[in-house]
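Visitor: here is my input; please provide its structure:
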Amino acid sequence: MDGDVLRDLVRRRAGLAAFVERDRAWRAAVDVVTRTFGDVAWIAELGSEDLDGGLVLRHLGGSRGSGLQGLQIPAGLGLTGKVFLQQRAEWVDDYFAASQITHTFDHHIDREGIRRLLAVPVMATGRVLGVLAVGARGDGVFGSIAADYAASVADEVSRAVAVADCARAARDAAVHAERSRMAAELHDSVGALLFSIGSGMATLVEAAGTDPILRARLRELQSHAAQASTALRDSLRALHASPTALELAVALRADCAAFADRAGIPAELVMLDDDLSLSPGRRPAVLSAVREALLNVEKHAGANGVVVTVSRHRAPERIVVAVTDDGCGISDDQPHGIGLTTTAETIERLGGRLTVTGDPDGRGTTWRIELPC
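Guide: Down below sits the predicted model:
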């Protein structure tokens, strides 16, 4: 039976699957159902939080074009969105005449020539990971046998995805432990050596007497030692950071660099804490919000510089991100634009809040979000 392909994948990769195996498992499910009883199939995965709990079509088989790839499906819309919302299998044997579904995506379905469609949820530990959908271009009926088979494939792929996710978590934990060990060794060896060099330079400066050239050279070397110590501290902070925090820092640093190149305004990222882990579903919302804040600075602030700070606050646990500029400021009663309003709504849906305040002296603006971890 074709379902053995997925069972074999689970057996062979158990404990060894890397993150890329998650995608391989999705693709295997699509291949199985298209070879067995469908003309076209797709996996709709959970999208980012700013989709408000919707889906994104990321894995397709048998499609005629690229129109379905990356299609966003809000919960409840179309057959795929309905199955996701209700968490049970459903099918329609005449898609365009079906009254039990919305027809939001009729244009996409028609371009693919699909006449019948079946969809089943992919679930793990009571949580929906996505939806497996199978379409046929000819007339006929799917029925419960086809639905049961699709459900069995969905069950197998959910196990493979769970194995891949556990393996990735274990790998990240091992990497984090090794990086922490390296950070401790560097702190005890290189850090102590740099401190000793700096202290020795300070003593030599005092002993150099009135020779201006020697004193200047010693102060220069002392400054270099201090700079090296600062660079080491930054490196140790990065080594201590969790893989998720590193991903967030890398993405934000890239956004700051892109903003600086585009706007000609210096932008600096400051990570104030080592533990800045954030769930993968919330990270896109944070990145999207920061990009909107930087865009507002570029358009309206007339700033000479921007600082993006990220910190972790406790009681309650939350991530705080602030974008501060030294521009013309903003009044408290100034209305928010569409971009800022949309960002605020997204953050509020995640249980957080967004505030924008101007400096009392009118010399800058601070945009700030607080988001539960």
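
Visitor: please count neighbours and contacts with C-alpha atoms only from this point.
Guide: Noted.

Visitor: number of residues surrounding residue 173?
Guide: When neighbours are counted by other CA atoms under 10 Å, residue 173 registers 14.

Visitor: helix or strand: which one has it?
Guide: If you go by DSSP states H and E, residue 173 is part of helix 143-186.

Visitor: and residue 118, by the same measure?
Guide: Applying DSSP H and E as the criterion places residue 118 in strand 116-124.

Visitor: that strand - contacts with which helices or strands?
Guide: helix 78-86, strand 90-92, strand 127-136, helix 143-186 (3 or more CA pairs under 8 Å, 6 or more residues apart in numbering; DSSP states H and E).

Visitor: neighbouring contacts of stretch 21-30?
Guide: 5-6, 9, 41-43, 59-61, 132, 153-154, 157, 160-161, 164-165 (CA atoms under 8 Å, 6 or more residues apart in numbering).

Visitor: dump the helices and strands packed on strand 116-124 to CSV, plus distance to residue 121.
Guide: Listed next are the helices and strands packed on strand 116-124 as CSV, based on distance: least, CA to CA, whole Å:
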stretch, distance to residue 121
helix 78-86, 6
strand 90-92, 9
strand 127-136, 4
helix 143-186, 7
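
Visitor: still on that earlier bit, got the angle between the helix holding residue 173 and strand 127-136?
Guide: If you take axes from the mean of the first three to the mean of the last three CA atoms, to 10 degrees, helix 143-186 sits at 130 degrees to strand 127-136.

Visitor: check which element follows helix 143-186 along the chain.
Guide: Next element after helix 143-186 (DSSP H and E): helix 192-207.

Visitor: got the contact list for that next one?
Guide: 215, 218-219, 221-222, 225-226, 228-229.

Visitor: now with 6 Å, please.
Guide: Here helix 192-207 makes contact (CA atoms under 6 Å, 6 or more residues apart in numbering) with 215, 222, 225.

Visitor: for stretch 342-353, same thing?
Guide: By CA under 6 Å, 6+ apart, stretch 342-353 touches 50, 289, 354, 369-371.

Visitor: again, only this time at 7 Å
Guide: Under the criterion CA atoms under 7 Å, 6 or more residues apart in numbering, residues 50, 289, 354, 369-372 lie in contact with stretch 342-353.

Visitor: would you do the same for the sequence below? I want to compare the two.
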Amino acid sequence: MGSSERSARERAVEQEQLLSSLLAERDGLLAVLDRVLALGGTAHLIRDAAGADAGFVADVEGTDQAVIRWLAGNRTNSLQDLVVPRGQGVGGRVLASGGPVRVNDYVSSSSITHQFDGQVQREAMGAMLAVPVLDSGRTVAVAYAALRGPGRFGDDAVVAMQAVARDAAQALRLADRAAASRDTAVAAERARMQTSLHDSVGAMLFSIGAQVRDLRITLPDNPLLASRLGRLEMDVSAASRALREALLSLSDATPERALPIELAEHCRSFEARTGVNCRFIQLGDVAPLDQERTSLLIAAVREGLLNAEKHAEASTVVVSLGEHDDGVGVAVADDGLVREPVVEPAGSGLGVRLLAEKAARLGGRVSLVHDEDGGSTLRMVLPTPTRQRRTR
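Guide: The predicted structure follows:
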């Protein structure tokens, strides 16, 4: 075999190994960005972490029960989709206590209830350990480890299981955030489709309908043509109704999605109109707001983008949305012209002053900051209704 041929084969092997590595990384990323894969993978990790014969995970539904969805090492389907109410069995005690629960022999333990003895016996399980998967102190899932036959899970097993539970909680947060991003992207696409249909098809149908009515009016002495134009007018009217129904279905968005979708759309419109790079960043989850607060925050972003377009000569604009200690806020920051550093609580422009007055009526605030390194930031923070009530 020549050296060139050997070198080519070695390169091929290296490329194959690199591809395998990339595919493994992709699978790992997908696993944490998908709730089902994340918890399914957790069930497999439990066996190694706790030295168990079987691992399984229950998803918490509501506040009073968990449902076992993901299993590894099971021999039967007796535990699959088993509903575990609060306080019942090992998992139910975890829901009630918020801490780890372990038994050396499930069916003979006096510390738990025994509604599920039959299912556990069919799996020949004895010792069992369960820990909560916690997110901000709230139990979102229950992770179980089990041995076949009597035995004992020591403190090391509890520590190992709690580590797995922490990783699972992080994976769930990533999965939920990814799902939220996908939902927001889908809703934004629906909004774009709605606008496109309204501006193109809607305008076309209106124009056709108007021309048909004009023809029918100007041709009163031709009953046959007038009849055909009448039928055409009814068809156009029916098509317009169908379009309106389609637009209504496309506009279906939950309140918590409405604000980020609207702000992202304004960023896209600004970038398309000006050619200036404009990014929207959501800094964590934001609770749904009422219409008045939502509209005012959107108006603040519009004003900030308008100022950046008219005065900033910026190369980049960033719009952010997030929760603050005292409410929900938006900010529009640009890297435009260098100005004297100044903070203007009510703003110098009429638009900003009006925003400040409206925000003040709701207990909020507006500031316009010109940075010494160039650029400016318009910020509005509004208290949520619950926080506003507590401060009164």
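
Visitor: what's the TM-score here?
Guide: Once the chains are laid over each other, their TM-score by TM-score structural alignment, normalised by the length of structure 1 reads 0.59; 236 aligned residues with a CA RMSD of 2.7 Å.

Visitor: if we can go back for a sec, what's the closest of the helices and strands packed on strand 116-124 of structure 1 to residue 101 of structure 1?
Guide: Nearest to residue 101 of structure 1, of all those, is helix 78-86, at 5.6 Å by CA to CA.

Visitor: residues contacting the counterpart of residue 54 of structure 1 in structure 2?
Guide: In structure 2, the residue paired with residue 54 of structure 1 is residue 65, using TM-score structural alignment. With contact taken as CA under 7 Å, 6+ apart, residue 65 of structure 2 is in contact with 83-86.

Visitor: of these, which pair is most distant in space?
Guide: Among those, 83 and 86 lie farthest apart (CA to CA), at 9.8 Å.

Visitor: and the strand holding residue 118 of structure 1 against structure 2, how far off on average?
Guide: Mean deviation of strand 116-124 of structure 1 relative to structure 2 after superposition (mean CA distance after the TM-score superposition for structure 1): 0.5 Å.

Visitor: now stretch 226-235 of structure 1
Guide: Counting by mean CA distance after the TM-score superposition for structure 1, stretch 226-235 of structure 1 comes out at 1.1 Å.

Visitor: what's the burial count for the nearest residue to residue 280 of structure 2 once chain neighbours are set aside?
Guide: Computed as CA to CA, 6 or more residues apart in numbering, the closest residue to residue 280 of structure 2 that is not its neighbour in sequence is residue 319, at 4.8 Å. Counted by other CA under 10 Å, the residues lying close to residue 319 of structure 2 total 24.

Visitor: check the one 4 residues further on too.
Guide: Other residues near residue 323 of structure 2 number 19, with proximity taken as other CA under 10 Å.

Visitor: could you do residue 288 of structure 1 as well?
Guide: Neighbour tally, residue 288 of structure 1, other CA under 10 Å: 14.

Visitor: name the element it belongs to?
Guide: Using DSSP H and E, residue 288 of structure 1 falls in helix 283-296.

Visitor: now residue 232 of structure 1
Guide: helix 212-240.

Visitor: where does that helix end up in structure 2?
Guide: Using TM-score structural alignment, helix 212-240 of structure 1 pairs with 223-251 in structure 2.

Visitor: and if you look at stretch 338-354 of structure 1?
Guide: Across structure 2, nothing matches stretch 338-354 of structure 1 (TM-score structural alignment).

Visitor: quick one: map residue 203 of structure 2 onto structure 1.
Guide: Aligned partner of residue 203 of structure 2 by TM-score structural alignment: residue 192.

Visitor: quick one, what contacts the residue of structure 1 positioned farthest from its centre?
Guide: Most distant residue from the mean C-alpha position of structure 1: residue 210, 58.2 Å away (CA atoms, centre = their mean). With contact set as CA under 7 Å, 6+ apart, residue 210 of structure 1 has no partners.

Visitor: secondary structure element holding it?
Guide: Secondary structure assignment for residue 210 of structure 1, by DSSP H and E: no helix or strand.

Visitor: does residue 37 of structure 2 belong to a helix or a strand, and which?
Guide: Using DSSP H and E, the element containing residue 37 of structure 2 is helix 35-50.

Visitor: residue 69 of structure 1 matches what in structure 2?
Guide: Under TM-score structural alignment, residue 69 of structure 1 pairs with residue 80 in structure 2.

Visitor: tell me how far its match lies from residue 199 of structure 2.
Guide: With distances taken as CA to CA, to the nearest Å, residue 80 of structure 2 is found 51 Å from residue 199 of structure 2.

Visitor: so the two - more neighbours on which side?
Guide: Between residue 80 of structure 2 and residue 199, counting by other CA under 10 Å, residue 80 is the more crowded of the two (16 against 11).

Visitor: close enough to count as contact, that one and residue 66?
Guide: No - Residue 80 of structure 2 is not in contact with residue 66 according to CA atoms under 7 Å; the separation is 11.9 Å.

Visitor: what's the spacing between residue 9 of structure 2 and residue 17 of structure 2?
Guide: 12 Å.

Visitor: my error: substitute residue 142 of structure 2 in the last question.
Guide: Counting by CA to CA, the gap from residue 142 of structure 2 to residue 17 of structure 2 is 37 Å.
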